[in-house]
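[1] The sequence isn't on hand, but the structure is:
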């Protein structure tokens, strides 16, 4: 089992991963080429821990902090690491360079996992000497609150590396899923993208306001989806299960799917109109405060889910 983790990239996701590892009792070293990002990292982590303590999601913040080290030298940061979480830019060429640098200083057996939100790891690891120990471990932001991790091997990744990664994620209280083969965007973002694309089309074409569309998810779909997924939902929403549901509602969903046009739902004019409605609801200067509100609501939800995990 992994005993020493390293995180490359001290931004929002990298700091969150450091909390996840250290909260689970693992020593973790956080590296970044940006000295300013490193200088701010420990303070930002401590503020997150203080919030987690308030909701009962961390019991020993001092112990967590004691297991997190920051380091500006890559070789020293990765020394002894048997698992590395890369949190660099969403750019293939940049990742190719980062991975070449990483491989030059780590053990051949160190697992190299990327936090990328949608880039197949084979696109930036094929040039390495040991690509078989590389894969994606895509978190949901922030991973210390939302535990899902998408584990996505490349065609070269060994079964042993996949198994070690799945076991590690479970051991640090994350919930890993295995994406059986590479696909752009993986699972979560493809599902989220399907909903966002349809939401933007409905907004663009004047069927609903931005506020009412958000209410539809917040007070409708989201209530069910907070504790069960869409496939279990349909299995429970017909008397005889999923085949019965398909017989009853499949024709409706097929017709809806055929009605979707090929026009880009992310067109600039659509986003500009959406932004205008959103800024009426929430002025730009209030975004940071609302983001903090979101995180605290997530903490309360996670505290509830922890208390009812065996239901």
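    Ah, there it is. Keep in mind that this is a model prediction, so the values were computed, not measured. Numbers count the residues shown, from 1 in each chain.

[2] C-alpha from now on. contacts and neighbour counts both.
    OK.

[3] ranges for the strands of the stretch 51-200 of the chain?
    For the stretch 51-200 of the chain, the strands defined by DSSP state E, counting those that start in this stretch cover 68-71, 83-86, 111-114, 134-139, 148-153, 175-178.

[4] Pull up the distance across stretch 70-80, start to finish.
    15 Å (C-alpha to C-alpha, to the nearest Å).

[5] on that earlier part again, with respect to burial, which of the strands of the stretch 51-200 of the chain scores highest?
    The highest average neighbour count among these, using mean count of other C-alpha atoms under 10 Å, belongs to strand 134-139 at a mean of 27.

[6] How many residues are close by residue 252?
    Residues lying near residue 252 (other C-alpha atoms under 10 Å) number 11.

[7] So what touches the helix or strand in which it is found?
    Using DSSP states H and E, the secondary-structure element containing residue 252 is helix 242-259. Helix 242-259 has contacts (C-alpha atoms under 8 Å, 6 or more residues apart in numbering) with 234, 235, 236, 237, 238.

[8] how about the third one, what does it touch?
    I take that to be residue 236. residue 242.

[9] got it, and the first one?
    With contacts defined as C-alpha under 8 Å, 6+ apart, residue 234 is in contact with 241, 242, 245.

[10] Would you mind measuring from the first one to residue 260?
    Using C-alpha to C-alpha, one obtains 28 Å as the distance from residue 241 to residue 260.

[11] More neighbours: which of those two?
    residue 241 (14 against 11).

[12] adding another structure so you can compare the two:
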């Protein structure tokens, strides 16, 4: 099996790692050749780090399956699946899908890593739109395996199911977004948390580092094992409805007081930036990202055991 990865930023590299880990041959391409070339090193490092915690059996063999293509056409030649990872721009995505639909083998799924833009906005005019779909990953895809498969109104259920089965076969966790909605589900949930976090700092309720501490030492621990509905189900003696009956009025009252639609103020953003730079100097951000990825790998390994 062969995957064609178009665009080799953080998301594209993660997709390449995920497919190579699963035993696929992977051809990567970027409109900036140097970016694609540097991606090979990042992919090899990721596979080596995953092998250290038992997530990849043979990292050298996996890395050898990833090659850089000289052209977009070469990247998708013979592909069984194609994943687009160009910037979040309607025109850019429409343009690249025009090319992908013409050059990718007939019948092969061509998916977009769009983070917020619904497929109808850039796929509706594509001649082969029936096989072009949004498959929005978490970041990084090889360590946070959920993929939001977001069909547009014209997609057949059979094609959606086929795409989900293919993604599941490489170790991803596909979920279906059953209505087109800006931001899909993952980013909408994240938006609610992030916007309220910024608002809490702006209102002087809590310092940025303490907001992060609340998340990583409470909710984040629990949410790494279960979602909000299972959390509610296990936090009351008689399950979900018992919890909703006990606490629903409190959640609704707090919901009316949330500030998730407040504008982000520059002075608040600077406050958060200053605190982040004290904790992680700008020159150390790359190393901190690798620390995060290694920590996620260890967590993935533990979750696999659990």
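    Thanks, I have it. None of the values given here were measured: they were computed from a predicted structure.

[13] Dump the contacts of helix 242-259 of the first structure to TSV, plus secondary structure and distance to residue 28 of the first structure.
    Shown next, in TSV, are the contacts of helix 242-259 of the first structure (DSSP: H, G, I helix; E, B strand; the rest coil; distance: C-alpha to C-alpha, whole Å):
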residue	secondary structure	distance to residue 28 of the first structure
234	helix	42
235	helix	42
236	helix	43
237	coil	45
238	coil	48
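
[14] returning to what we had before: save the strands of the stretch 51-200 of the first structure as TSV, and put in distance to residue 227 of the first structure too.
    Output for those, formatted as TSV (distance: least, C-alpha to C-alpha, whole Å):
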stretch	distance to residue 227 of the first structure
strand 68-71	32
strand 83-86	28
strand 111-114	27
strand 134-139	18
strand 148-153	13
strand 175-178	14
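
[15] mind checking which of those is nearest residue 194 of the first structure?
    The minimum distance between residue 194 of the first structure and those falls on strand 148-153, with 17.7 Å, by C-alpha to C-alpha.

[16] give me the stretch of the second structure that that closest one matches.
    Aligned by TM-score structural alignment, strand 148-153 of the first structure corresponds to residues 146-151 of the second structure.

[17] Repeat that for stretch 97-115 of the first structure.
    Residue span in the second structure matched to stretch 97-115 of the first structure, by TM-score structural alignment: 95-113.

[18] Kindly report the same for stretch 32-50 of the first structure.
    Counting by TM-score structural alignment, stretch 32-50 of the first structure corresponds to residues 30-48.

[19] Stretch 93-113 of the second structure: which residues count as buried?
    Residues of stretch 93-113 of the second structure classed as buried by neighbour count (16 or more other C-alpha atoms under 10 Å): 93-94, 96-98, 100-101, 103-105, 108-113.

[20] contact partners of it?
    11, 73, 76-87, 122-123, 126-128, 131-137, 163.

[21] And residue 7 of the first structure? What does it align with in the second structure?
    Match for residue 7 of the first structure (TM-score structural alignment): residue 5.

[22] wait, what's in contact with that match?
    Going by C-alpha under 8 Å, 6+ apart, residue 5 of the second structure touches 12, 15-16, 26-29, 75-76, 82-85.

[23] now with 7 Å?
    Residue 5 of the second structure makes contacts with 12, 16, 27, 28, 29, 82, 83, 84, as judged by C-alpha atoms under 7 Å, 6 or more residues apart in numbering.

[24] quick one: it is in a strand?
    Yes. Assessed by DSSP: H, G, I helix; E, B strand; the rest coil, residue 5 of the second structure belongs to a strand.

[25] ok, so what distance separates it from residue 69 of the second structure?
    For residue 5 of the second structure relative to residue 69 of the second structure (C-alpha to C-alpha), the value is 10 Å.

[26] Leaving out sequence neighbours, find the closest residue to the match of residue 7 of the first structure.
    residue 28 (4.7 Å; C-alpha to C-alpha, 6 or more residues apart in numbering).

[27] residues near that neighbour, how many?
    Around residue 28 of the second structure there are 29 residues (other C-alpha under 10 Å).

[28] Would you mind confirming that it is in contact with residue 77?
    No. Residue 28 of the second structure is not in contact with residue 77 according to C-alpha atoms under 7 Å; the separation is 11.2 Å.

[29] so where in the second structure does the helix holding residue 252 of the first structure end up aligned?
    Under TM-score structural alignment, the match for helix 242-259 of the first structure is residues 240-257.

[30] That stretch: how far from the chain's middle?
    30 Å (C-alpha atoms, centre = their mean, to the nearest Å).

[31] circling back: how close does the helix holding residue 252 of the first structure sit to the second structure?
    Once the two are superposed, helix 242-259 of the first structure sits an average of 1.3 Å from its aligned residues in the second structure (mean C-alpha distance after the TM-score superposition for the first structure).

[32] how about that helix: buried residues?
    242, 245.

[33] What are the buried residues along the helix or strand following it?
    Of the helices and strands lying after helix 242-259 of the first structure in sequence (DSSP H and E), the nearest is helix 268-281. Across helix 268-281 of the first structure, burial judged by 16+ other C-alpha under 10 Å covers 270, 274.

[34] so helix 268-281 of the first structure matches what in the second structure?
    Using TM-score structural alignment, helix 268-281 of the first structure pairs with 266-279 in the second structure.
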